[in-house]
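Student: Structure, please.
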Amino acid sequence: MNTIGERIKEARRIRGLSRPQLAEAAKIKYPTLAGIENNDQAGTTQLPQIAEALRVSAKWLQTGKGAMELAEVGPDDSDYTDVTGYSQAVGLGAAGAEAEEYAETHSLKFKKTSLRRRGIYGRNLAVYYGKGDSMEPTIEDGDAILFDTSDTRVVDGALYLVQVHGAANPEYYVKRAMVLEAGVYFASDNPRGDHNWQKPRPMDSKREPITVVGRVHWIGGWAD
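Tutor: Just a heads-up that it's a prediction; the model follows:
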């Protein structure tokens, strides 16, 4: 990642943001962001707000030096809010992850301003962890996945935590929605990495119906 544009694209991928979503969050025009990402514009005056929207170091974004992630803050910092994380896997690969009724919990901190920009501050948020490879390169095995259980309205192209029924126990997956004339389907970003999801699956399948648990808003990896 030798350019500012490449670093922005990588940070967007990690955060699960499309280019239009980042432009909106950073409060800059889409063509301006596109120019910066494509290295047609230096865009130095917009870098601080882009860095804030991506929750990355402005120094790293501009120079590529130092840590990408911002330093973690203490629990008393009023600019951050706690989101409950569950030691609950969600299937990305061939097999789903069964719901764990008593999954261990912990707290993760998210910046309030970032959640407000996406309109999800104060909503029913939770974090699960991905397992498998069928959503690569969007989601890697072990990535944390922030989702909103109060948002189950399906939007074409968005990512959702879903439950697939029909097995002995319902299983969790994260998949991308496809809204077609024939109905709503869910698909993998990397179908070749998952034999069970080589083709999109219909939401209203009689054999294995799908229920939307919540919309995915952020994806990130933490070291063990």
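Student: use CA for all of it now, contacts and neighbours both
Tutor: OK.
Student: my guess is residue 50 meets residue 30, correct?
Tutor: No. No contact is recorded between residue 50 and residue 30 when judged using Cα atoms under 8 Å, the distance being 12.0 Å.
Student: out of these two, which sits in the busier spot?
Tutor: More crowded of residue 50 and residue 30, by other Cα atoms under 10 Å: residue 50, with 24 against 16.
Student: Disregarding residues adjacent in the polypeptide, which is nearest to the more buried one?
Tutor: What sits nearest to residue 50 in space, not counting adjacent residues and going by Cα to Cα, 6 or more residues apart in numbering, is residue 26, at 5.2 Å.
Student: And for the helix or strand where residue 213 lies, what's in contact with it?
Tutor: If you go by DSSP states H and E, residue 213 is part of strand 210-220. With contacts defined as Cα atoms under 8 Å, 6 or more residues apart in numbering, strand 210-220 is touched by 14-17, 139, 143-152, 158-165, 202-204.
Student: Return the distance of residue 164 relative to residue 150.
Tutor: When distance is defined by Cα to Cα, to the nearest Å, residue 164 is 19 Å away from residue 150.
Student: Just want to know which of those two has more residues nearby.
Tutor: The residue with more neighbours, out of residue 164 and residue 150, is residue 164; 22 against 13, by other Cα under 10 Å.
Student: For burial, what's the neighbour tally of the residue nearest to the more buried one when sequence neighbours are not counted?
Tutor: Counting by Cα to Cα, 6+ apart, residue 210 is the residue found nearest to residue 164 once chain neighbours are left out, at 4.7 Å. Burial measure for residue 210: 24 neighbouring residues, criterion other Cα under 10 Å.
Student: What separation do you get for residue 210 and residue 77?
Tutor: The separation that residue 210 has from residue 77, given Cα to Cα, amounts to 39 Å.
Student: now do residue 110
Tutor: If you measure residue 110 against residue 77 using Cα to Cα, the figure is 11 Å.
Student: One more, so I can put them side by side:
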Amino acid sequence: MSTIAENLRRIRKISGLSQALLASKAGVSQQLISQLERGENNKTTELPAIAAALGVAVHEIDEDFTPGTTGMPTKVIPLISWVSAGAMMREDITDEAIGAIRISDLPDNGDWIALSVTGDSMDRISPPESVIVVDRTDKRLVSNACYVIADPDGNATYKRYRPSPMRFEPVSTNPAHEPIIPDNEPLIIGRVRRSILEM
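Tutor: Have a look, this model is predicted:
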């Protein structure tokens, strides 16, 4: 279970706000934000205002907060740019965040990132500009599941796994895309658990 300090710091960084800007938006002091993020203050009546300024529900900051009947719990997931596979593997990827999205009904034990799909190599599942949600803790290969992996050049790519022989295939309307057949154990960033398309 995460602390208020950890949750607030993570959500604030994903949102791209400084402590001062968050304090200004929430109508509280920067000192209070700093105290909360350092774990020096866990009892404040200002959490609803801080959560509203971040665009999240209070229970996303304080997991012990009992939400009312006004909605389903959500997670704030960093939307990151398509950087190298190695960069996607780093524990702290807040520098790569280009925004954040809120997703409901995700397991608590995942390490979640979101990526905006470019290109047409997976357009039968995720058309360009759709968003995929990736669990970086889930690296166990399952036949027909989709993964973000490193391609032979070290770039991150999104493909469907097939065993015997091991390969990562495009699922595309474009026949020019070819499968990736790794020579060694592939670098797996994580399993794609959801594909979202705005209509």
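Student: hmm, back to that, more crowded one of residue 110 and residue 77 of the first structure?
Tutor: It is residue 110, of residue 110 of the first structure and residue 77, that has more neighbours when counted by other Cα under 10 Å, with 17 against 10.
Student: Doesn't the more buried one lie inside a strand?
Tutor: Yes. The assignment for residue 110 of the first structure (DSSP: H, G, I helix; E, B strand; the rest coil) places it in a strand.
Student: hmm, back to that, in the second structure, what range does the strand holding residue 213 of the first structure match?
Tutor: Strand 210-220 of the first structure corresponds to residues 186-196 in the second structure, going by TM-score structural alignment.
Student: And for stretch 131-138 of the first structure?
Tutor: Correspondence between stretch 131-138 of the first structure and the second structure is established over residues 118-125, with TM-score structural alignment as the criterion.
Student: residues of that stretch that come out buried?
Tutor: Along stretch 118-125 of the second structure, these residues count as buried under the neighbour rule (16 or more other Cα atoms under 10 Å): 118, 120, 121, 122, 123, 125.
Student: can you list contacts of it?
Tutor: The set of residues that contact stretch 118-125 of the second structure without belonging to it, under Cα under 8 Å, 6+ apart, is 127, 128, 129, 158, 159, 170, 171, 172, 173, 174, 177, 195.
Student: Out of those residues, which sit inside helices?
Tutor: Cross-referencing those against helices under DSSP state H gives no overlap.
Student: among those residues, which ones are buried?
Tutor: Judged by neighbour count, with buriedness set by 16+ other Cα under 10 Å, the buried members of the contacts of stretch 118-125 of the second structure are 127, 128, 129, 158, 159, 170, 171, 172, 195.
Student: if I look at the residue most central in space within the second structure, how far off is residue 148 of the second structure?
Tutor: Computing the C-alpha centroid of the second structure and ranking residues by Cα atoms, centre = their mean puts residue 113 first, at 1.9 Å. Separation of residue 113 of the second structure from residue 148 of the second structure (Cα to Cα): 11 Å.
Student: Give the closest residue to residue 12 of the second structure in space, chain neighbours not counted.
Tutor: In space, not counting the residues next to it along the chain, residue 12 of the second structure is nearest to residue 54; the distance is 6.9 Å by Cα to Cα, 6+ apart.
Student: Apologies, that question was intended for residue 47 of the first structure.
Tutor: Counting by Cα to Cα, 6+ apart, residue 47 of the first structure lies nearest to residue 58, which is 6.7 Å off, once chain neighbours are set aside.
Student: can you pull the contacts of that neighbour?
Tutor: Contact partners of residue 58 of the first structure, counting by Cα under 8 Å, 6+ apart, are 47, 48, 51, 52.
Student: top helix in the second structure by residue count?
Tutor: helix 4-15.
Student: next one: the first structure
Tutor: Longest helix in the first structure by number of residues (criterion: DSSP H): helix 4-15.
Student: Distance from that one to the middle of the chain?
Tutor: A distance of 13 Å separates the C-alpha centroid of helix 4-15 of the first structure from that of its chain, computed with Cα atoms, centre = their mean, to the nearest Å.
Student: now do stretch 49-63 of the second structure
Tutor: The offset between the C-alpha centroid of stretch 49-63 of the second structure and the centroid of the whole chain comes to 17 Å, using Cα atoms, centre = their mean.
Student: for stretch 132-146 of the first structure, same thing?
Tutor: Its chain's C-alpha centre lies 9 Å from the corresponding centre of stretch 132-146 of the first structure when counted by Cα atoms, centre = their mean.
Student: Can you measure across it, start residue to end residue?
Tutor: Between the opening and closing residues of stretch 132-146 of the first structure we find a distance of 17 Å, counting by Cα to Cα.
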